[in-house]
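Trainee: Need the 3D shape of this:
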Amino acid sequence: MNAAHAPAVHSSEAHAPEFRQLGDHVALDMINTVEQGGAGPLDRWQSDADVSAWLALSGLAAGQGAAPAGLLEIARSLRETVRELVVQRKSGAPLALSELNRALAAGGSHLELSETQGAGLSLARRYPSKTPAQWLLPVAEAAADLLVHGDFGLVRKCESEACSLWFYDRTRSHKRRWCSMALCGNRHKVAAFRQREAADATAKPR
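Mentor: This next block holds a predicted model:
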């Protein structure tokens, strides 16, 4: 998806760039930076600096110093591309790979050999960090890796109808249902308890 054609998603609440790291995969955490709320979507990326802060929190910061101009626009476009691909992969639909492939090609990473006395040779991937595409390359690569190697039987959306968050179920039992037990899981328990109480009250003879 071209940045110019990415759907505009605006915060319906005051800007609150607290990032939820609940997806257990960085590509899903990126998707989750937009949440669907009762009053509309809440986009936690509102500036280039927000995207830069999220990359740093996720351990994917490619650059040092101020984020390049235009990072927000390119990041939102990449996020929507990855969201569409996750939905397609989950449903078994054909994958529209061209935009993600463009993001991968634009990053320009390369392998570099280095030699350290006593440690010998090592090989590491180096990421240039001048353009927005280069800053976003690590998360684009993580998304590509998820699409290829991820078990999409374990990639799920939170079961709460009011929640839009995705997660990768890494629990031993593979029975995870909620983005977080402290959030949607607890709300479900409270709602179920109240429903039982109401049913019991209705069933009691008067």
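
Trainee: switch to C-alpha atoms for all contacts and neighbour counts from now on
Mentor: Noted.

Trainee: For the helix or strand containing Trp135, enumerate the helices and strands it packs against.
Mentor: Secondary structure assigned from DSSP states H and E places Trp135 in helix 132-149. Counting contacts by 3 or more C-alpha pairs under 8 Å, 6 or more residues apart in numbering; DSSP states H and E, helix 132-149 packs against helix 26-31, helix 71-91, helix 98-107.

Trainee: Work out the gap between it and the centre of the chain.
Mentor: Relative to the chain's own centre, helix 132-149 is displaced by 11 Å; criterion: C-alpha atoms, centre = their mean, to the nearest Å.

Trainee: to compare against the first, here's another:
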Amino acid sequence: MPNASQPVPPITPPRVADHLALELLNTVFVLNGELVDSLQGDNDVLRWLADIDWPVKGNLANSKPDTLLHSARTLREAIRKLVETRKAGRRADVAHFNAFLAESQSHLKLSPGKGGTLNLEREWKQSTPEEILAPLAESAAELLSTGDFKLVRQCEDSECVLWFYDRTRSHHRRWCSMAACGNRNKVAAFRARRQPTK
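Mentor: Prediction:
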């Protein structure tokens, strides 16, 4: 058992989704049989954003503690509800999510590239937690409106809660990860086949 005076190391969520919005959903996952939320404070959100290559340039000094955490969790659950609704083929209520999208403020920016070329980038305003999370909301909106939902799947392991976008060539991906859930299920199926029938 860790010493109470020592800080608990951050829990890193698995990176298996192949889509930014689904990676946010996967910040809640099963670890040692327990459902774990890897986002426990503003610093966890900032660390996760850096891990997905979304550096935060804004300053949260004027924000109350855990406002970024609250916004990230709110966005995550709004996305989860819409993904589940869309996956089930039901009509979605998008008003709450659209309010989040309305906070996004961005503009296009040209920057010099190699050999005299120009690169076109989108730059987001990052003054508030909602603005910091705006690219995630936009990514989710694109997935929800144009994504192939036959390829948006939840891991078939009965104890796993992870989502992924199946980008395999055959589109037969069943598990969040072959190394974890896939292997465990294949071993269990093999053992079941090897047991003698009574």
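
Trainee: Which helix or strand lies directly C-terminal to the helix holding Trp135 of the first structure?
Mentor: strand 155-157.

Trainee: Please say which position in the second structure Ser109 of the first structure maps to.
Mentor: Under the alignment defined by TM-score structural alignment, Ser109 of the first structure corresponds to Ser106 in the second structure.

Trainee: residues near that match, how many?
Mentor: Per other C-alpha atoms under 10 Å, the neighbour tally for Ser106 of the second structure reads 14.

Trainee: Please verify my assumption that it contacts Trp124.
Mentor: Yes. Between Ser106 of the second structure and Trp124 there is a contact at 4.2 Å, judged by C-alpha atoms under 8 Å.

Trainee: Ala21 of the second structure contacts Ala137, doesn't it?
Mentor: Yes. Taking C-alpha under 8 Å as the definition, Ala21 of the second structure is a contact partner of Ala137 at 7.5 Å.

Trainee: about what we covered before: please work out which residues of the second structure line up with the helix holding Trp135 of the first structure.
Mentor: Using TM-score structural alignment, helix 132-149 of the first structure lines up with residues 129-146 of the second structure.

Trainee: Repeat that for stretch 179-186 of the first structure.
Mentor: Stretch 179-186 of the first structure lines up with residues 176-183 of the second structure when matched by TM-score structural alignment.

Trainee: From Gly120 of the first structure, how far out is the aligned partner of Tyr165 of the second structure in the first structure?
Mentor: Residue pairing (TM-score structural alignment): Tyr165 of the second structure is matched to Tyr168 of the first structure. Counting by C-alpha to C-alpha, to the nearest Å, the separation of Tyr168 of the first structure from Gly120 of the first structure is 37 Å.

Trainee: out of the two, which sits in the more crowded spot?
Mentor: Comparing Tyr168 of the first structure with Gly120 by other C-alpha under 10 Å, the one with more neighbours is Tyr168, at 24 against 8.

Trainee: mind listing what the more buried one touches?
Mentor: Gly23, Asp24, His25, Leu28, Leu154, Val155, Arg156 (C-alpha atoms under 8 Å, 6 or more residues apart in numbering).
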